[in-house]
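**Q** Pasting the sequence and the predicted model now:
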Amino acid sequence: MALFTFKLPDIGEGIAQAEIVGWHVKVGDRVEEDQPIADMMTDKATVEMESPVAGTVVRLAGEPGDQVSIGAMLVEIEVEGDGAIGAAPPPAKETIAAETAVSESPLPSREGPGVGGERSEPPVVAPEEKPASPAPTPNPSLEGRGVEVLASPAVRARAKELGIDLSQVKPSGDRVRHADLDAYLLYGSGQGYAPAGRSARRGDETVRVIGMRRRIAENMAASKRHIPHFTYVDEIDVTALETLREQLNEGRGERPKLTMLPLLIVAICKTLPDFPMLNARYDDEAGVVTRHGSVHLGLATQTDAGLMVPVIRDAQDRNIWQLASEIRRLAEAARTGKAKSEELSGSTLTLTSLGPLGGIATTPVINRPEVAIIGPNRVIERPVFRGKEVVAAKLMNLSISCDHRVVDGWDAASFVQAVKKRLEAPAFLFVD
């Protein structure tokens, strides 16, 4: 027998080390060639490492959350043959999974669920657990039956710990979530319904902050530590805009259904040329502000693992239908772990929406090194005065947080007022 040392290869992003997100194997396991063995996180993505040889695992580099340097031992595998075998690992296969790292900039704050997503609990993974692969995979108990159960790695790990067969759990949406496991434990496992007025009790849990959640924590702390934030909020009458949106949806044919976001993005893109200081990135170490001509708009999107920021490239060149399609595509890619690394970096301005959760106003945290982030809030119907008459109007608050080192309060207020003008008279969205 011989010992094969699999060293962490250069993933091609100029990094010195990567974080262990999760192991797919343990000491003593038999692995086959090209079998996934570990998920390693860089600053931009989670990279799935595959075994270049077949054999038995005899040593692992560490636990989830530990850092491994490029060129250091990741896994030692006992293989057939005589003499030691050097490791010349092939290029890593990159997969952006549910635990995909945040973009090169920090993610927006947790005030809202992001674009079109519902909130979910953060992954619950104890240090000694070995999370499953981030990508949804068939339930092992169902192999050979052609049945696939979709669930995040954290949900799979918890189900395994509790001894729950995921095929027996009824999902509330497109995949099994923690709430579905709770419902199964309460109702579906023979315990019956809980007495009225008493909710299910969960024990205390100690959760190690690793992977994507640690990146979020570090980046958010850096953003608040380095950037002097200020937030401006204004109320916008979107009655005419909502009427236009409904009319456009009625005649959309095969095109995607319009939400408020594509119309808002058009208004933002048409307004930004007059406010170049907002579509910018600030390198505070070099003391340089880069004002961008193109609008690469980041969309804060809720996933099972937390907020991610896929980017609409050259948003200023797209019409409302193209924007609607791209929003849907990027949000789905982020939630299902199919977003590419280049789709998660390079934003020049970020938009974060609370969606159906609403809210009166938000104070979102800037996506460093950007200098501004915009947050639309829920549309509500309220009585307003029009002249001497009281009429029903659809109103929406629009928030913007800015870096006060680069953007003055007058500039932020003037920008929002210009966006407001276009949204309240939507004909301005379609003329220069």
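**A** The structure has been received and is ready for your questions. Numbers count the residues shown, from 1 in each chain.

**Q** Only C-alpha atoms from now on, for both contacts and neighbour counts.
**A** Noted.

**Q** how about the strand or helix carrying Ala18: buried residues?
**A** According to DSSP states H and E, Ala18 maps onto strand 17-23. Neighbour-count burial for strand 17-23, counted by 16 or more other Cα atoms under 10 Å, picks out 17-23.

**Q** Out of the residues you listed, flag the one nearest to Asp43.
**A** Ala18 (8.2 Å; Cα to Cα).

**Q** Tell me who's in contact with that closest one.
**A** 40-42, 67-70 (Cα atoms under 8 Å, 6 or more residues apart in numbering).

**Q** For Leu261, which non-adjacent residue is closest in space?
**A** Among residues not flanking Leu261 along the chain, Ala324 sits closest, at 7.8 Å (Cα to Cα, 6 or more residues apart in numbering).

**Q** Going along the chain from the helix or strand hosting the one you found, find the next helix or strand for me.
**A** If you go by DSSP H and E, Ala324 is part of helix 320-336. Per DSSP H and E, helix 320-336 leads on to strand 349-351 as the next helix or strand towards the C-terminus.

**Q** Pasting the second one now:
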Amino acid sequence: MPQVLEFKLPDLGEGLTEAEIVRWLVEVGDVVAIDQPVVEVETAKAMVEVPCPYGGVVTARFGDEGTELPVGAPLLTVAVGTAEPSETVTGAGAGAGAGPGSGEAAVDAEPSGSGNVLVGYGTGAPPVRRRRVRPQVLSVPAAAVVAVAPGPVAVVSPLVRKLARQHDLDLRQLAGSGPDGLILRADVESAIRSATPAPAAAPAGTPGARPAVTAGLTTRPAGERIPLRGVRGAVADKLARSRREIPDATCWVDADATELMAARAAMNGVSGSGAGPKVSVLALLARICTAALARYPELNSTVDMEAREIVRLPEVHLGFAAQTERGLVVPVVRDAQTRNVESIGAEIARLTEAARTGTLKPAELTGGTFTLNNYGVFGVDGSTPIINHPEAAMLGVGRIIPKPWVHEGELAVRRVVQLSLTFDHRVCDGGTAGGFLRYVADCVEQPAVLLRTL
């Protein structure tokens, strides 16, 4: 007799507490192998394929694509073990006792899982060809199915409960569309949308006037609503926290980047004889940043307010802002202080490609100590960047364009860039921040200055 095991959304690490189902990789009735990826989810940091620790037949899936689930919520159930041909696979909560079977023989599966619920976001096992079990092949007793724990309200997600509370919605009055009547986010949102408009409220400015309320729901302004979740939600939380907790200040300077661009052209071999990948401007600026942080380590630090201490960090894990279809992400070049320009450039290229394809791992998006933000690619000159909490500083780089400039006592057309540094005023004063920015500008204007640190 097969045993039905429930696979719950595992702890994805990095402090993540929920994930959105992007794409199911299996369907009910499919045969899965141990550690086979069964669903692709999007967390606040990356796209992740989740492997199932059990091998057997999928008997139920919990959640449609687009549903957000908390860690620990049921993902799917798998019938594990060997059954007789006369038995039938049934969905979660279905009764036993099927009629005579027909079709293929029973499915053999491992009686226990691998234990690798989520190791490295995919186990690297060879792909397994999916087999669909014909109807009326296996039978699963109802008692063996692990269902959602009973309770006064069939709600698993705390996010759904929070949404209902925000709109004074009584969940006991809703019929859930999920498995076994589970109330989903879509059910709550549908109830909010279908609320009958309230009678006209008192005119604006009337004493005692309050927002119109109908059926326990507060009327909200009309317009398109875009959920703040996934990467966009994580960015919103981090930026808001940065503004709340960090007393930031910004200084900026214009720099003549003509010599830097000439040095880059020489590195890349203007005659076409250069070997290896091209050196990018971002890679050069990143190397300049690591040299500047070696001189001004105050800006490669974080603040521990509980201990009331500034923590200067020994390694430079350099983040760089990258705009993707999923939103703004900040991949991190590990140990950038040990890399030369070519090594930094190669790692930036690799991480950028992974960001575009949505394959960055959470570990590649965390742990940064300083961020480089090249917003010049958007055609703007300057900005006041928000620090990437809990870091202490961010260098912003505008576009590099020809401008009139006094060079060697004469007016000339030079390639000019605006550099801006936003820094945590708790870790240093303006003199240190200005010294850092001036050194960066000097390296941009005279790349030979970098030779002292190479």
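**A** Great, that's in hand. Bear in mind the structure is a predicted one, so any value in this text is a computation, not a measurement.

**Q** of all the buried residues of strand 17-23 of the first structure, which two lie farthest apart?
**A** Those two in these that are separated most widely, counting by Cα to Cα, are Gln17 and Trp23, at 16.8 Å.

**Q** residue in the second structure matching Pro356 of the first structure?
**A** Matched by TM-score structural alignment, Pro356 of the first structure corresponds to Val377 in the second structure.

**Q** Kindly apply the preceding question to Arg225 of the first structure instead.
**A** Match for Arg225 of the first structure (TM-score structural alignment): Arg244.

**Q** Going by neighbour count, list what's buried in the helix or strand harbouring Asp180 of the first structure.
**A** Under the criterion of DSSP H and E, Asp180 of the first structure resides in helix 178-183. Under the neighbour-count criterion of 16+ other Cα under 10 Å, helix 178-183 of the first structure has 178, 180-181, 183 buried.

**Q** how close does the spatially most central residue of the first structure sit to Val155 of the first structure?
**A** Central residue check for the first structure by Cα atoms, centre = their mean: the C-alpha nearest the mean position is that of Met308, 1.9 Å away. According to Cα to Cα, to the nearest Å, Met308 of the first structure stands 19 Å off from Val155 of the first structure.

**Q** cool, and Ile227 of the first structure?
**A** Ile227 of the first structure is 36 Å from Val155 of the first structure, where distance means Cα to Cα.

**Q** Compare those two and say which is more crowded by neighbours.
**A** The neighbour count for Ile227 of the first structure versus Val155, taken as other Cα atoms under 10 Å, is higher for Val155 (26 against 19).

**Q** so when I look at the more buried one, I'm seeing a helix, right?
**A** Yes: according to DSSP: H, G, I helix; E, B strand; the rest coil, Val155 of the first structure belongs to a helix.

**Q** That one matches what in the second structure?
**A** Val155 of the first structure maps onto nothing in the second structure, by TM-score structural alignment.

**Q** pretty sure Val155 of the first structure is touching His178, no?
**A** Yes: judged on Cα atoms under 8 Å, Val155 of the first structure makes contact with His178 at a distance of 5.9 Å.

**Q** Next up, the contacts around the residue nearest to Leu261 of the first structure.
**A** Residues in contact with Ala324 of the first structure (Cα under 8 Å, 6+ apart) are 256-259, 261-262.

**Q** what do you get if the cut-off is 10 Å, keeping everything else the same?
**A** 255-263, 318 (Cα atoms under 10 Å, 6 or more residues apart in numbering).

**Q** of these, which stay in contact in the second structure?
**A** Counting by both residues aligned by TM-score structural alignment, their matches' Cα atoms under 10 Å, the second structure reproduces these contacts from the contacts of Ala324 of the first structure: 256-263, 318.
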